[in-house]
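Novice: sequence? don't have it. structure:
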């Protein structure tokens, strides 16, 4: 079941255009279990702005039984459709980055590069894709810079991952629009 779910990630990301808009094709090694309250993010389901205004709960489910306790991960949330899907001149809008996450997914002891910013797509721009990306850090700890003061628009997850030698291992996303 886990392998089937992991295989469906790539298919869904391609269908939504996340591959190639945000990331290149990769081999998923984990599932990103993300919940806003009791509602799970499930590869493109719809959320309202109100449902996503608070930081979600995040867990990882690995495709291997022996996860390394020393491994660390980084989680990003981006909007590749800013300011609108038809004119994404601010692609990608950085909504959240947390690094140095332990394999148990404990975010309280992780490095928060910037604070969570919930979706706020402009009126009449249609549905935006909000993409969560989970990367494996190649080293146990990275001294990431605090990004709060850096403009959130035109962030590039690919470039950030390359800069810090991060390996993409999972992704998930939801859709949201302003009513």
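Specialist: Here it is on my side, so go on. Everything numeric here is computed off the predicted structure, so don't read it as measured data.
Novice: make it CA atoms for all contacts and neighbour counts henceforth
Specialist: Will do.
Novice: all strands for this protein, in order.
Specialist: Using DSSP state E, the strands assigned to the chain run over residues 30-36, 39-40, 45-47, 57-62, 72-79, 93-102, 111-114, 128-137, 166-176.
Novice: so for the protein, the centremost residue is which one?
Specialist: residue 132 (1.5 Å; C-alpha atoms, centre = their mean).
Novice: contacts only, for that residue.
Specialist: Neighbour list for residue 132: 75, 76, 77, 78, 171, 172, 173 [criterion: C-alpha atoms under 8 Å, 6 or more residues apart in numbering].
Novice: residues near the nearest residue to it once chain neighbours are set aside, how many?
Specialist: Using C-alpha to C-alpha, 6 or more residues apart in numbering and skipping residues adjacent in sequence, the residue nearest residue 132 is residue 77, 4.4 Å away. Residue 77 has 24 neighbouring residues, counting by other C-alpha atoms under 10 Å.
Novice: how many residues are close by residue 30?
Specialist: Residues lying near residue 30 (other C-alpha under 10 Å) number 22.
Novice: show me which positions of the lengthiest helix in the chain end up buried.
Specialist: Assignment by DSSP state H gives helix 2-15 as the longest helix of the chain. Going by neighbour count (16 or more other C-alpha atoms under 10 Å), the buried part of helix 2-15 is 6, 9, 10, 12, 13.
Novice: wait, the first one touches residue 33, no?
Specialist: No. Using C-alpha atoms under 8 Å, residue 6 is not in contact with residue 33; the gap is 11.7 Å.
Novice: could you measure from residue 45 over to residue 129?
Specialist: 10 Å (C-alpha to C-alpha, to the nearest Å).
Novice: neighbour count winner among these two?
Specialist: Set residue 45 next to residue 129 and count neighbours by other C-alpha under 10 Å: residue 129 wins out with 24 against 13.
Novice: which residues touch the residue nearest to that one when sequence neighbours are not counted?
Specialist: Leaving aside its sequence neighbours, residue 129 sits nearest to residue 175 (C-alpha to C-alpha, 6+ apart; 4.8 Å). Residues near residue 175 by C-alpha under 8 Å, 6+ apart: 44, 45, 46, 47, 127, 128, 129, 130.
Novice: got another one to weigh against that:
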């Protein structure tokens, strides 16, 4: 019995001496992204010209998973407006070198092609901002919705590149006040300006999908165009 007490004391002291969060890491499995998935995301963003149309560079450290009503976003696959009525579910893997239990992130969903990719005069249209997000392995996380989900409203048959981005928050983070948090004031959101003002780091991960209006839907949608401008130019 005396030996068991000694072993229990050693275990307690060892756990107390570990860096903050290290003891939790031993019992919590947090997956990280594979090099192949990160390379695929980087290549997809480059091919879609999201770099530099939306962000100046992209060197992902996490993979971002998202779905609308069970349909997964897969680096450029196509959705229709009915499929994206429900708010998306968004998660991401742990970032190497950062304790997932005390590192938090901000998630954006933006449209760099509003109202149409041929004349994106309303870029970057904001659809979501969620702060204080953590990797999917952290089950007790409490996310803060800054800009609630606004339905996707492409105004052209030509598809828009709806993009999800994840940025790491600095310690003691306070989100900047922004008028774009309000519904109906979402056009011309300055993503990169917001990131700089907030001191966000990244993006550390991202995903995107395509969505436009079908020919039949465009015919009955005010201001919808077939040439990709989003609004008639004449």
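Specialist: Looks like it arrived, so ask away. For clarity, every value in this text was computed on a predicted model and none was experimentally measured.
Novice: what's the TM-score here?
Specialist: With the length set by TM-score structural alignment, normalised by the length of the first structure, the two chains reach a TM-score of 0.90; 178 aligned residues with a C-alpha RMSD of 2.2 Å.
Novice: any chance of a markdown table for the strands of the first structure, columns distance to residue 145 of the first structure?
Specialist: Output for the strands of the first structure, formatted as a markdown table (distance: least, C-alpha to C-alpha, whole Å):
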| stretch | distance to residue 145 of the first structure |
| --- | --- |
| strand 30-36 | 24 |
| strand 39-40 | 30 |
| strand 45-47 | 31 |
| strand 57-62 | 22 |
| strand 72-79 | 13 |
| strand 93-102 | 10 |
| strand 111-114 | 6 |
| strand 128-137 | 15 |
| strand 166-176 | 15 |
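Novice: out of those, flag the one nearest residue 24 of the first structure.
Specialist: Nearest of those to residue 24 of the first structure, taken as C-alpha to C-alpha: strand 166-176 at 9.3 Å.
Novice: and the residue nearest to the centre of the first structure? What does it align with in the second structure?
Specialist: When the second structure is aligned by TM-score structural alignment, the residue opposite residue 132 of the first structure is residue 164.
Novice: what's the answer for residue 6 of the first structure, then?
Specialist: With TM-score structural alignment as the criterion, residue 6 of the first structure pairs with residue 38.
Novice: next: residue 153 of the first structure.
Specialist: Aligned partner of residue 153 of the first structure by TM-score structural alignment: residue 187.
Novice: so who does that match touch?
Specialist: Residue 187 of the second structure touches 114, 122, 123, 124, 125, 126, 180, counting by C-alpha under 8 Å, 6+ apart.
Novice: what's the ChimeraX line that selects buried ones from the residues you listed?
Specialist: Of these, the buried ones can be selected in ChimeraX as follows, counting by 16+ other C-alpha under 10 Å:
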select :114,122,123,124,125,126,180
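Novice: the match of residue 6 of the first structure contacts residue 58, correct?
Specialist: No. Assessed by C-alpha under 8 Å, residue 38 of the second structure is found out of contact with residue 58, at 10.2 Å.
Novice: sorry, back to before: any idea how far residue 2 of the second structure is from the closest residue to the match of residue 6 of the first structure other than its chain neighbours?
Specialist: Nearest in space to residue 38 of the second structure, with sequence neighbours left out and distances taken as C-alpha to C-alpha, 6+ apart, is residue 60 at 5.9 Å. Distance, residue 60 of the second structure to residue 2 of the second structure, by C-alpha to C-alpha: 52 Å.
Novice: who has more neighbours, the two?
Specialist: More crowded of residue 60 of the second structure and residue 2, by other C-alpha under 10 Å: residue 60, with 23 against 6.
Novice: counterpart of that one over in the first structure?
Specialist: So, by TM-score structural alignment, residue 60 of the second structure is matched to residue 28.
Novice: got it, and residue 148 of the second structure?
Specialist: Aligned partner of residue 148 of the second structure by TM-score structural alignment: residue 115.
Novice: burial measure for that match, as a count.
Specialist: Residue 115 of the first structure - counted by other C-alpha under 10 Å - has 14 other residues nearby.
Novice: the one 3 residues further on now?
Specialist: Using other C-alpha under 10 Å, residue 118 of the first structure is surrounded by 18 other residues.
Novice: who's in contact with it?
Specialist: 49, 52, 53, 54, 55, 95.
Novice: tell me the buried residues within those.
Specialist: Of the contacts of residue 118 of the first structure, these count as buried by 16+ other C-alpha under 10 Å: 49, 52, 95.
Novice: redo these as TSV? Include distance to residue 65 of the first structure.
Specialist: Formatted as TSV, these follow (distance: C-alpha to C-alpha, whole Å):
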residue	distance to residue 65 of the first structure
49	36
52	32
95	31
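Novice: what's the spacing between residue 66 of the second structure and residue 40 of the second structure?
Specialist: For residue 66 of the second structure relative to residue 40 of the second structure (C-alpha to C-alpha), the value is 16 Å.
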